[in-house]
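1. coords please:
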Amino acid sequence: MLNTLILGIFTFVQLNCENLFDCVHDSLKQDTEYTAESPRHWNTRKYWQKLRNISKEILSCSQENEDGITVIPDLVALCEIENDTVMHYLSQRSLLRNARYRYVMTESPDLRGIDVALLYSPMTFKLLNSYSLRISPPKGMRPTRDILYASGRVVSGDTLHIFVVHAPSRFSGKHATVPYRMTVMQRLMQSVDSIRSLHYNPKIIISGDFNDETRDESVQHLIANGMTDVSYEVKGSNGAKGTYKYMGQWSSIDHILISEGMKPLFRRCIINDQSFLLEDDTKFNGKKPFRTYQGYKYLGGFSDHLPLVASFDIEY
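-> As a prediction, the model looks like this:
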């Protein structure tokens, strides 16, 4: 009797949460902006609302499988997470509590105390290893976020290698900060090359907030080294032309890139721009992400970034 190949769907989400901070001051970090005494008046009520919103946003990235059953994302890469406490409450005390997600995250030297994390479903991703990649900053570059590496086995028996990145911002100007983002990408590719030297045609996913678009030097460095940006030029179904909107212009600074080994499994990548994640852009027309703050004005929204959702075939 011949074995019947059953194909399922494996969903990967990338989301910058826009400052998912708790309300407690960490004396070792510059996080007073998100305390009750700050101009933002960040408090427990707003914090719990933020947790509810982010959990709702993640669940809205669920996909329908071949049997017409809606399944939650298998892996969720998150940027702008403050600490382990936040991840514990997000995974165990929010709307995600019944999903039974587990997580790994970094503990970076970032001055504000923001990190990256990976939520994973232990039913579809058996964690094998995880660690942080520390960035040695060049002269003039302040300490930045670590890169998170995690590997795990999926139900097909394949091992996935995951990297989550939050590259330095353009705060001091795009061109002045290019070397900083390139430093991160070069460190990232060192690790990718190490995996390639140990495994034939490995299955690798790189995701995160790159603070650069596909055409920019940092992302092009990854593409030139064998990675494919499956999020290039993807759109939403409700008007989003990118994952981030600034001064009326959509841009895609969040990315999901895959190795050659992942390409045969790739189905599609979309921007999740469901209507509740958007609000009217009264100044520049159209829509924009419904964020938590506009300046210091509390809006009570989700994030200033929209999620990327990539779907892959998986063999059972």
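
2. from here on, just use CA atoms for contacts and neighbour counts.
-> Fine.

3. give the contact list for residue 269.
-> Residue 269 sits next to 230, 231, 234, 308, 309, 310, 311 when contact means CA atoms under 8 Å, 6 or more residues apart in numbering.

4. ok, now with 10 Å
-> Going by CA atoms under 10 Å, 6 or more residues apart in numbering, residue 269 touches 11-13, 229-236, 256, 308-312.

5. I'd like to know how far it sits from residue 275.
-> 18 Å (CA to CA, to the nearest Å).

6. mind listing the helices in the stretch 1-150 of the chain by residue range?
-> 44-59, 84-92 (DSSP state H, counting those that start in this stretch).

7. this one as well, want them side by side:
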Amino acid sequence: MKNLYTVAFYNLENLFDTKNDPKTLDDDFTPGTEMDWNEKRYKTKLKKLGRIISQLGYAETSHPPVLLGVAEVENETVLKDLVNSKFLKNKNYGYAHFDSPDERGIDAALLFRKDYFEILHKEAITLLVNNEEGVRDFTRDILYVIGKLENEVVHILANHWPSRRDGAEKTSYKRVAAAMKNREIISKIISENTQAKIIVMGDFNDDPKSESAKILASDILYNPMELLLTKYSGSLNHQHSWNLFDQILVSNNFLMQHGNSFQFEEAKIFNPKELKEYRGQFKGNPFRTYAGPHYLGGLSDHFPVFSIFSIKKDLENFIENT
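-> So this is what the prediction gives:
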């Protein structure tokens, strides 16, 4: 027999607390500003996010994600508030997080269900990229976590790559650098254990067929997200065109059918009606929290993505332990 588990990723669109941090550019997300980010709006967003997170992969596995990578979280406070929100507080989630050097103070993190997953190691790995003037671009770190799911050890890299804000082509080299840094980490992992199971997830700010994503996958990783991006579907929409920046890649050994107790099964975009704009010119797009300075009350400008994994249990050991 086998157990099924969900591994997901979700860009939470500027999950800031309401307090001003003088060390970061978070001033917009405080009360009394043009955006008027206040405690009521903050708690409403936490509750809504918790409800959606609890549903990710539930239809396939009958329980919430065992692992969830997130992007655009401000600090440990918002993670603590999220895992203690209405729909998650009884799921026993923990989190792995480090403050990154990003100028806006947004980080990547990993939520995990402590009843199923044990962290063995965690670290933040710096991504060094410069702008065209040769000045460092302070972007998000790569979160590297080693953990154990049942008795299976897995290596996880959670990412949020540099944005396209100054133009996709003009900034492409930064995301290529991020891909190369992930490759460097993966090569080190494999040099120490050729059979290591590796999951790379994140908001790459690039599509599966972009140069950076192809470099990342190469001969080591399989990217099931290539099959999910169509002209009608993705994880975010820009100027009436779909993108799939949010991706989960797996090492090729997850695909082995024989002698493999820990397998990748399938990948999906989670886009139910409640996550979509329901009218107007943006109908069907992710229902975001803000459009510019205007509060809409949605959850995120991204849809979450998730993958299903199976772990086969030895029948004799299962009977013996039950």
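
8. what's the closest of the helices of the stretch 1-150 of the first structure to residue 251 of the first structure?
-> Relative to residue 251 of the first structure, the nearest member of the helices of the stretch 1-150 of the first structure by CA to CA is helix 44-59, separated by 19.9 Å.

9. residue range for the closest one in the second structure?
-> Aligning helix 44-59 of the first structure against the second structure (TM-score structural alignment) gives residues 39-54.

10. and that stretch, how far from the first structure on average?
-> Once the two models are superposed, stretch 39-54 of the second structure sits on average 0.7 Å from its counterpart in the first structure (mean CA distance after the TM-score superposition for the first structure).

11. hang on, the earlier thing: give me the subset of the contacts of residue 269 of the first structure lying in strands.
-> 11, 12, 13, 229, 256, 308, 309, 310, 311, 312 (DSSP state E).

12. neighbour-wise, which of the residues you listed leads?
-> Neighbour tally across those (other CA atoms under 10 Å): the maximum, 30 neighbours, falls on residue 308.

13. grab the nearest non-local neighbour of the equivalent of residue 73 of the first structure over in the second structure.
-> Counting by TM-score structural alignment, residue 73 of the first structure corresponds to residue 65 in the second structure. Excluding its sequence neighbours, the residue lying closest to residue 65 of the second structure (CA to CA, 6 or more residues apart in numbering) is residue 6, at 4.6 Å.

14. list the contacts of that neighbour.
-> Taking CA under 10 Å, 6+ apart as the test, what residue 6 of the second structure contacts is 56-58, 60-68, 266-267, 306-310.

15. matching residues in the first structure for stretch 89-105 of the second structure?
-> Mapping stretch 89-105 of the second structure onto the first structure (TM-score structural alignment) gives residues 97-113.

16. buried sites along the matching stretch?
-> For stretch 97-113 of the first structure, the neighbour count (16 or more other CA atoms under 10 Å) marks 101, 102, 103, 104, 105, 106, 107, 108, 109, 110, 112, 113 as buried.

17. just give me the neighbour total for the closest residue to residue 104 of the second structure other than its chain neighbours.
-> Nearest non-adjacent residue to residue 104 of the second structure, counting by CA to CA, 6+ apart: residue 25, 4.5 Å away. Applying other CA under 10 Å, we find 14 residues neighbouring residue 25 of the second structure.

18. tell me the counterpart of residue 25 of the second structure in the first structure.
-> Using TM-score structural alignment, residue 25 of the second structure sits opposite residue 30 in the first structure.

19. now do residue 145 of the second structure
-> For residue 145 of the second structure, the residue aligned by TM-score structural alignment is residue 150.
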